[in-house]
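**Q** when you get a sec, could you give me coordinates for this:
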Amino acid sequence: MILAQITTSQDTADIVAESDAVSILDLLFQGGFMMIPILILSIMAVYIFVERVLTINKAAKTPEAFMGRIRDLVERGDISGAKVLCQEYDSPTARMIEKGIARIGSPLKNIEVSIENVGKIEIFKLERNLSLLATISGSAPMLGFLGTVIGMIQAFIAIAQEEGSVSPKLLSEGIYTAMITTAAGLFVGILAYLGYNYLVTRVQKVVHKMEYSSVDFIDLLQEPR
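**A** Below you'll find the model as predicted:
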């Protein structure tokens, strides 16, 4: 009998706990209208991150033996073969070298300028939308703070309109609802900030590889024949 009462009491407590528990989805819906722009920013951040990762991975696929094969073709005088080899790879390094090969016979300074101009264009393509991701990392927390301030104002208005004593439940509900937007904004901002720094590091690695390849190609053209 006592065991049955304990079991019944435990079941009742579990039911009450489940009814009082608030899921994360419910909390997000209680965050108010400021959750809409935060949600939009989160979708944009995810899209930019995935799109940039795919683009950078594609740009970094130039094989290590690429410059060695270019060196062999140029030293044999097979300029057309070197161009065809560059066209086989859809990468910034290959496009830079292809531009330099197309300028062989021109002054070395002109070749360097041509390669540098192509490199600037390729770097711009790699860094596209990174500034927008950085903006999201800073604006999402600010929107969260704004939503919290608006929610606190609404909570205090509701408290002021209450007659008599204010229940702790009313006060706590208004405060935690207002804080939801801050938590959501910080979450989106932190993820966007981490994603931005990761992408910047990846872009820098590709740029260093481009610079090394261009210097190697210029050195090749300066070697005595």
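**Q** only C-alpha atoms for contact and neighbour calcs from this point on.
**A** Noted.
**Q** need the longest helix for this structure.
**A** Determined from DSSP state H, the single longest helix within the chain is helix 168-222.
**Q** so what does it touch, helix or strand wise?
**A** Here helix 168-222 touches helix 24-29, helix 35-59, helix 66-75, helix 92-102, helix 108-126, helix 130-161, going by 3 or more CA pairs under 8 Å, 6 or more residues apart in numbering; DSSP states H and E.
**Q** so what's the residue count around Leu28?
**A** 17 (other CA atoms under 10 Å).
**Q** and if you look at Met35?
**A** Met35: 21 neighbours (other CA under 10 Å).
**Q** mind listing what it touches?
**A** 28-29, 144, 147, 181, 184 (CA atoms under 8 Å, 6 or more residues apart in numbering).
**Q** distance of it relative to Asn57?
**A** 33 Å (CA to CA, to the nearest Å).
**Q** and Ser165, which helix or strand is it part of?
**A** For Ser165, there is no enclosing helix or strand under DSSP states H and E.
**Q** in contact with Ala140: list those residues for me.
**A** Contacts of Ala140 by CA under 8 Å, 6+ apart are 38, 41, 185-186, 188-189.
**Q** let's see this one next to it:
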Amino acid sequence: MTKNNRGFLNVLCLGLLCGGMVLAQEAGVDVPTEAASGGTSLWDILYGGSIVNLLIWIGLFGTSFVMVWLAIDGFLIVKKDKLIPAGVVTGVREALSQGDLGTAIATCDANPGALSNILRSAFDNINDGYEVVQQAVSSSTDLESEKLMQRVNYLNICGQIAPMLGLMGTVTGMVAAFAGLASATGAAKAKLLAQSISTALWTTCVGLIIAVPALLFFTYFKNLATRILLETEVTVLDLIKVLRNAEVEGE
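**A** Model prediction:
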């Protein structure tokens, strides 16, 4: 990845992590970055009086970074011109139309990818008959789909982990909040409880901010990858249909 892409990734991660706090400030919630009399500092939110809470925030930050990284990776990988290169289609079509199987294989070898892998599986089984070739194409397409979906599924994992981390942070924060009430008396007790609960709920808020786009990206890339891979299989079957004609003519 280029330096410009890395810089964009870092900026996007930072914006995602701070988005919830910005929205809260616009809504009138007091989230100061420095401790004030009776207020809540950013460190109070991140640390929350417990190292466990800090570890949960580190997990949320890491999940958000991975989510953004996978989203960028999806935009770079799950593309029609990436999975179905026009050069490979044209080169294989011209080679097969001239009966030059060797050139078609060389074209696939020179341009590795999902389409080339599926075509190679067809060429490797050409001596076993056209029905076997079709089965090889179908099996190879399923394999390429599984390989691609393994990368896309990580977005789904991020979408599930983030709210769970957020809920864990809220639960641990609530436990600490009620435990701290033992040392408070009078009106200070209610104020301490409200402040502690508000701080604890930040993890759930940020977890949802991460989970929603992660699941949206997952659904988008999953549907797009499925459609493109089905189109890839159709393209391969269209390219190799001349092999069936050649086999019939040879009988």
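**Q** and the TM-score between them?
**A** After superposition, the two chains reach a TM-score of 0.76 (TM-score structural alignment, normalised by the length of structure 1), with 206 aligned residues with a CA RMSD of 2.8 Å.
**Q** on that earlier part again, post-alignment, the longest helix of structure 1 versus structure 2, mean distance?
**A** Aligned to structure 2 and superposed, helix 168-222 of structure 1 gives a mean residue distance of 1.8 Å (mean CA distance after the TM-score superposition for structure 1).
**Q** and that helix with helix 108-126, angle?
**A** With axes from the mean of the first three to the mean of the last three CA atoms, to 10 degrees defining the directions, helix 168-222 of structure 1 sits at 160 degrees from helix 108-126.
**Q** about what we covered before: farthest pair in the contacts of Met35 of structure 1?
**A** Phe29 and Gly144 (14.0 Å; CA to CA).
**Q** neighbour-wise, which of those two wins?
**A** Shown here are Phe29 of structure 1 and Gly144; by other CA under 10 Å, Gly144 has more neighbours (28 against 13).
**Q** right, and that one touches Val188 too?
**A** No - if you go by CA atoms under 8 Å, Gly144 of structure 1 and Val188 don't touch, sitting 9.6 Å apart.
**Q** what touches both of those two?
**A** In contact with both Gly144 of structure 1 and Val188: Ile38, using CA under 8 Å, 6+ apart.
**Q** quick one: Val84 of structure 1 from Asp72 of structure 1, how far?
**A** 14 Å.
**Q** counterpart of Leu171 of structure 1 in structure 2?
**A** With TM-score structural alignment as the criterion, the equivalent of Leu171 of structure 1 in structure 2 is Leu193.
**Q** for its match, give its distance to Gly173 of structure 2.
**A** Counting by CA to CA, the gap from Leu193 of structure 2 to Gly173 of structure 2 is 11 Å.
**Q** do Ile161 of structure 2 as well
**A** In terms of CA to CA, Ile161 of structure 2 sits 18 Å off from Gly173 of structure 2.
**Q** the two: which has the busier surroundings?
**A** When Ile161 of structure 2 and Gly173 are compared for neighbours, Gly173 comes out ahead with 27 against 18, by other CA under 10 Å.
**Q** Met152 of structure 1 pairs with which position in structure 2?
**A** Residue pairing (TM-score structural alignment): Met152 of structure 1 is matched to Met174 of structure 2.
**Q** its match touches Ala200, doesn't it?
**A** Yes - between Met174 of structure 2 and Ala200 there is a contact at 6.4 Å, judged by CA under 8 Å.
**Q** more crowded one of those two?
**A** Counted by other CA under 10 Å, Met174 of structure 2 and Ala200 do not tie: Ala200 has more neighbours, with 28 against 19.
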